[in-house]
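**Student:** quick check, what structure comes out for this input:
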Amino acid sequence: MTDLAPLVPAATALLARARAAGLMIATAESCTGGLIAALLTEIAGSSDVVERGFVTYSNAAKSEAIGVPAALIATHGAVSRAVAEAMAEGVLARSHADLAVAVTGVAGPGGGSAEKPVGLVHLAAARRGGERLHLEARYGDIGRSAVRLSTVKDALRLLERLIGV
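**Tutor:** Next up, the predicted model:
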């Protein structure tokens, strides 16, 4: 099980900055399975900042829930920059949030390939009417929980960058 407790201070600071800026956050998560939203909503008072979260673990969920074109997934694969960016855009289109973060990757221990190894994660973040960010992280085969925890940390950092823009 992934221990999110060490990330509570960073998440608390993120929520305070979003609150001060009047911004709402939404998430779309694949390899983290809802950990980003869980971390944010662990903090009392988060309901005035966290708008909603989507766990889109399967390719069908990515298409049905947040509008990622199936052809995009077929062309690039679910673990790709194109899909992560489409996930973030889909969240903004299907929510009232101002900021969206999306993650898709190979947490392991299996499922990797030479082209897309265990530990590869694509993160994307978008601000309504504004900045778009992407991060390709290659955490390595450090264990499922560690990949997921590292992804959550980087997702928080992307959201922080969007608030600062």
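
**Student:** going forward, measure contacts and count neighbours with C-alpha atoms only.
**Tutor:** Fine.

**Student:** start to end distance for stretch 25-43?
**Tutor:** 14 Å (C-alpha to C-alpha, to the nearest Å).

**Student:** buried sites along that stretch?
**Tutor:** 25-37, 39-41 (16 or more other C-alpha atoms under 10 Å).

**Student:** so how far is it from its chain's centroid?
**Tutor:** Offset of stretch 25-43 from its chain centre (C-alpha atoms, centre = their mean, to the nearest Å): 7 Å.

**Student:** what sits up against it?
**Tutor:** Stretch 25-43 is contacted from outside by 4, 7-8, 11-12, 15, 18, 46-47, 49-58, 87-88, 91-92, 95, 97-107, 148, 151-152, 155, using C-alpha atoms under 8 Å, 6 or more residues apart in numbering.

**Student:** okay, and which of the buried residues of stretch 25-43 map to strands?
**Tutor:** Within the buried residues of stretch 25-43, residues falling in strands by DSSP state E are 25-29.

**Student:** one more sequence to fold, the one below, so I can look at both together:
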Amino acid sequence: MWPADIEESARRIVADFTERKLLLATAESCTAGLIAAAITEIAGSSIIFDRGFVTYSNEAKREMIGVANATLKAHGAVSRPTVLEMAQGAIGNSGANISVAVTGIAGPGGGSDDKPVGLVHLAAARTGQETLHREMRYGDIGRSAVRLATVRTALEMLVEIGKD
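**Tutor:** Take a look at the predicted model:
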């Protein structure tokens, strides 16, 4: 179902998180659950996967994971402050101790000069650690390609933050 590199990354995460007793939650906007799907494609993932939040709308971001209305008004949905709150909110509204969050503009429309198609903000959080952030500018490479590239980057960030 998944490209081999994504499947291999997901397998590694499931194995590593099982060994380290880490429990994962996802908060996804532009990927709409693809990160959760990649992880849960792996047998045994139920040991490390608590839940996934698909927070496509601003209302969902506020209601499900506690993103502040002031943050959304000041910075917009596709921003560093929003994705950091999404990652923290995923932990705070679940039993997880690690999370990954993504928000972006997959296209083909919806971009602007400040926030072009292909702009994605990602964050990975872990209880007791500083939250990681990446701003990716994948470009206008097509909706599916932006979403798959985002899954790849999110999995890379989970490997990074999952290390002891």
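
**Student:** re the thing from before, need the max-distance pair from the ones in strands among the buried residues of stretch 25-43 of the first structure.
**Tutor:** 25 and 29 (13.1 Å; C-alpha to C-alpha).

**Student:** I'd like the distance between residue 136 of the second structure and residue 164 of the second structure.
**Tutor:** In terms of C-alpha to C-alpha, residue 136 of the second structure sits 25 Å off from residue 164 of the second structure.

**Student:** the two: which is more packed in?
**Tutor:** residue 136 (16 against 5; other C-alpha atoms under 10 Å).

**Student:** to which residue of the first structure is the more buried one aligned?
**Tutor:** When the first structure is aligned by TM-score structural alignment, residue 136 of the second structure is paired with residue 137.

**Student:** pretty sure its match is in a strand, no?
**Tutor:** Yes: Residue 137 of the first structure: assigned to a strand according to DSSP: H, G, I helix; E, B strand; the rest coil.

**Student:** correct me, but it touches residue 117?
**Tutor:** No: using C-alpha atoms under 8 Å, residue 137 of the first structure is not in contact with residue 117, being 11.0 Å away.

**Student:** sorry, back to before: and the contacts of stretch 25-43 of the first structure, which of them are in strands?
**Tutor:** 50-55, 99-105.

**Student:** what would the residues you listed look like in JSON lines with distance to residue 143 of the first structure and neighbour count?
**Tutor:** Converted to JSON lines, those look like this (distance: C-alpha to C-alpha, whole Å; neighbours: other C-alpha atoms under 10 Å):
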{"residue": "50", "distance to residue 143 of the first structure": "29", "neighbour count": "21"}
{"residue": "51", "distance to residue 143 of the first structure": "31", "neighbour count": "19"}
{"residue": "52", "distance to residue 143 of the first structure": "28", "neighbour count": "19"}
{"residue": "53", "distance to residue 143 of the first structure": "25", "neighbour count": "21"}
{"residue": "54", "distance to residue 143 of the first structure": "24", "neighbour count": "20"}
{"residue": "55", "distance to residue 143 of the first structure": "21", "neighbour count": "21"}
{"residue": "99", "distance to residue 143 of the first structure": "29", "neighbour count": "29"}
{"residue": "100", "distance to residue 143 of the first structure": "26", "neighbour count": "31"}
{"residue": "101", "distance to residue 143 of the first structure": "23", "neighbour count": "31"}
{"residue": "102", "distance to residue 143 of the first structure": "21", "neighbour count": "33"}
{"residue": "103", "distance to residue 143 of the first structure": "17", "neighbour count": "35"}
{"residue": "104", "distance to residue 143 of the first structure": "16", "neighbour count": "27"}
{"residue": "105", "distance to residue 143 of the first structure": "13", "neighbour count": "29"}
